[in-house]
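*Asks:* pasting a predicted model and its sequence here:
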Amino acid sequence: MKRRDFHLLAGGSLAFGLAAPAVRAQARKSLAFVVNVSADFWTIARRGIEKANREHPDFDMEMIIPSQASAAEQRRILDELLARKVAGVAISAINPASQTDVLNRVAEQSVLFTTDSDAPASKRMLYIGTDNVAAGRRAGEQMKQAMPEGGRAMLFVGTMDADNARERVQGIREALQGGNIQIADIRTDESDFARARRNAEDALSRERDLKMMVGLWAYNTPQIYQAVREAGRQGQVKIVGFDEDALTLRGVADGTIHSTVVQQPYEFGYRSMKGLIRVVNGDRGWIPAGKQDIVETKVIDKTNVGEFQSYMRGLLRSS
């Protein structure tokens, strides 16, 4: 994992707290986008933030990557942001239930959005991201397509403390209800990539009748893909995943992975910054009554993976 990384985007100030009083009074307001783990998924979101910053150079915008994927580390980051008096924060909460107090402190002092993983019990103003129950149902339908004969499946994810993980599992169970696919286990890895790989390898070694593996977070599916290939179990063990990691897309293209349910992290970044700016500038009338801005998902399979890979390459090259 990388150390905590404070990235100032286009238009960002280079020296907080060093300006003379008269200049400081006119300083640009700051917005922060706090993620849950270091992953390419968030590189895509960064592109959306960069676009928003080009459109609003009067704001400082930054993405913050925690040095470790833990609620404690996010708390420390949020405490630092509050000390800096940031105007707005968007966060993918790692453990919403344990973070309610600190999230409410943020909401009392600045504008708080959640993204990717919601914290509905907090005083956050808006959630921008996927309907994860619906996304889970979509993954469940892909599981049934990949394995119509049924069998044992195993799910892999960073932590079941996050709302997006619980909701995706809920959606998968709803889609599989009454069918012939059984979920044998859910393996967690605390966002440790090496442990995620070991979980996949161990499952393949111990569960000889395992027919399907499902990666619920962006980095899980690439670990599963590599473990299945190294074990020589391509075709024997079906794979369904989430998100658009390059290895996941390669696996879809070569047929090892049946499909992946992709989100739109670019929109997470862009809409979060644009929305925070509107609220900071006094406009709250656009906030939906349900306090959710749902970003649609898409299924990528062998029929459309080539086109999607080209789109992703262009997006990741852009700045």
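*Replies:* Everything's here; your move.
*Asks:* okay, CA-based contacts and neighbour counts for the rest of this
*Replies:* Fine.
*Asks:* quick one: Ser67 is in a strand?
*Replies:* No: the assignment for Ser67, made by DSSP: H, G, I helix; E, B strand; the rest coil, is coil rather than a strand.
*Asks:* burial count for it?
*Replies:* 16 (other CA atoms under 10 Å).
*Asks:* Gln74 is in contact with that one, correct?
*Replies:* No: when contacts are counted by CA atoms under 8 Å, Ser67 is not listed as touching Gln74 (9.3 Å).
*Asks:* ok, second structure coming up, stack it against the first:
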Amino acid sequence: MVTLVVGCGAKETQTQETSNDVEKKSKIGVVVKALDSEHWLTVKKGAEDAAAETGVDVVVLAPDKESNVEQQFRIIEDLIQQKVDALAVAPCDSEGIVPFIEEANSNGIPVLTVDTNADANVVAFVGTNNTLGGKMAGERIVEIIGGEGKVALITGVPGQQTHRDRNAGFKEALKGTNIELVAEQPANSESALAMTVMENILQSNPDLKAVFCTNALMGLGAMEAIDAKGKLGDIKIIAFDTQTDVLNAIKDGKMDSVVAQSPYNMGYEAVKNAVKHINEEDVPKVVDTGTDLITEENVNEYLK
């Protein structure tokens, strides 16, 4: 009888210890803009790999599309109510997100911004220097069309700082040239909408020389519209973000180039730095995950 009691006591103690270990495991909520593209799925993979390495729980959530701002706000609100230990957020609306970051902070939940920054009290911004990336795209267009002619800009959801920065960098690169920016229209980071926008731009500007799309899906949509007009190759397409179909389009000569970021590192570094902050370690205010320009000359390096 004594042996049985001792045995049960040991098992109960072990169960309690295991339960305590589970309770001590930190939970990080990662909220991205959507999970409808290779870019965001790669961010998700990076976050999950970092969680596995650091021994924390991570949940990656997103609205059904980038323009569904209110849905993203509800997701963040729910995670605050769940009392997660940290949040990493890629804001669909850089200004609208601010009250939710403040609410998280008031509940003792630290927030990191990912991909897109916000003017709020955050632990760190993890992502690309988007102004520099936009400037790289602009400089590429200046080079390939000889510094003159008509160009267009198709941008993402209005209100997203990421796209504002890319737009600003792009326009900066065009200064001092004979290039005319004849159209600047949003397509909400959606391929189908970008196709329609591109069709309208081409109708008004049949002599267009180039277009810069501030994400990959919009680049693909613009490419379809240009292809339908039989002008692939004549109108140069530069996009932002890498995914396999974009890289293949560059290889096949359908798209000129793309500004590449590192979505995997965004997710990975966001979770790693959230864990550091939870553990009271120093975290840099900006974690630059880097940019590169992919053209026909180096595209095979990225298709491996």
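*Replies:* Noted; the coordinates are in hand. Bear in mind that the values here come from a model prediction, so they are computed numbers and not experimental data.
*Asks:* can you pull the TM-score for these?
*Replies:* With the length set by TM-score structural alignment, normalised by the length of the second structure, the two chains reach a TM-score of 0.88; 286 aligned residues with a CA RMSD of 2.0 Å.
*Asks:* still on that earlier bit, which neighbours do Ser67 and Gln74 of the first structure share?
*Replies:* Common neighbours of Ser67 of the first structure and Gln74, counting by CA atoms under 8 Å, 6 or more residues apart in numbering, are absent.
*Asks:* which helix runs longest in the second structure?
*Replies:* helix 2-24 (DSSP state H).
*Asks:* so what's Arg197 of the first structure up against?
*Replies:* Going by CA under 8 Å, 6+ apart, the list of residues near Arg197 of the first structure reads 220, 223-224, 227.
*Asks:* go through stretch 37-50 of the second structure and flag the buried ones.
*Replies:* By 16 or more other CA atoms under 10 Å, the buried positions in stretch 37-50 of the second structure come out as 38-50.
*Asks:* before we move on, the earlier item: highest neighbour count among the contacts of Arg197 of the first structure?
*Replies:* Asn220 (30 neighbours).
*Asks:* host element of the alignment partner in the second structure of that residue?
*Replies:* Aligned by TM-score structural alignment, Asn220 of the first structure pairs with Met218 of the second structure. Applying DSSP states H and E as the criterion places Met218 of the second structure in helix 216-228.
*Asks:* mean per-residue distance, that helix to the first structure?
*Replies:* By mean CA distance after the TM-score superposition for the first structure, the fitted helix 216-228 of the second structure averages 1.6 Å away from its aligned residues in the first structure.
*Asks:* find me the equivalent region of stretch 128-143 of the second structure in the first structure.
*Replies:* With TM-score structural alignment as the criterion, stretch 128-143 of the second structure aligns to 130-145.
*Asks:* Asp5 of the first structure touches Glu62, doesn't it?
*Replies:* No: judged on CA under 8 Å, Asp5 of the first structure makes no contact with Glu62 at a distance of 9.6 Å.
*Asks:* and these two? Which one has more around it.
*Replies:* Each of Asp5 of the first structure and Glu62 has its neighbours counted (other CA under 10 Å); Glu62 has more, 24 against 13.
*Asks:* any idea how far that one is from Asp254 of the first structure?
*Replies:* Between Glu62 of the first structure and Asp254 of the first structure the distance is 37 Å, computed by CA to CA, to the nearest Å.
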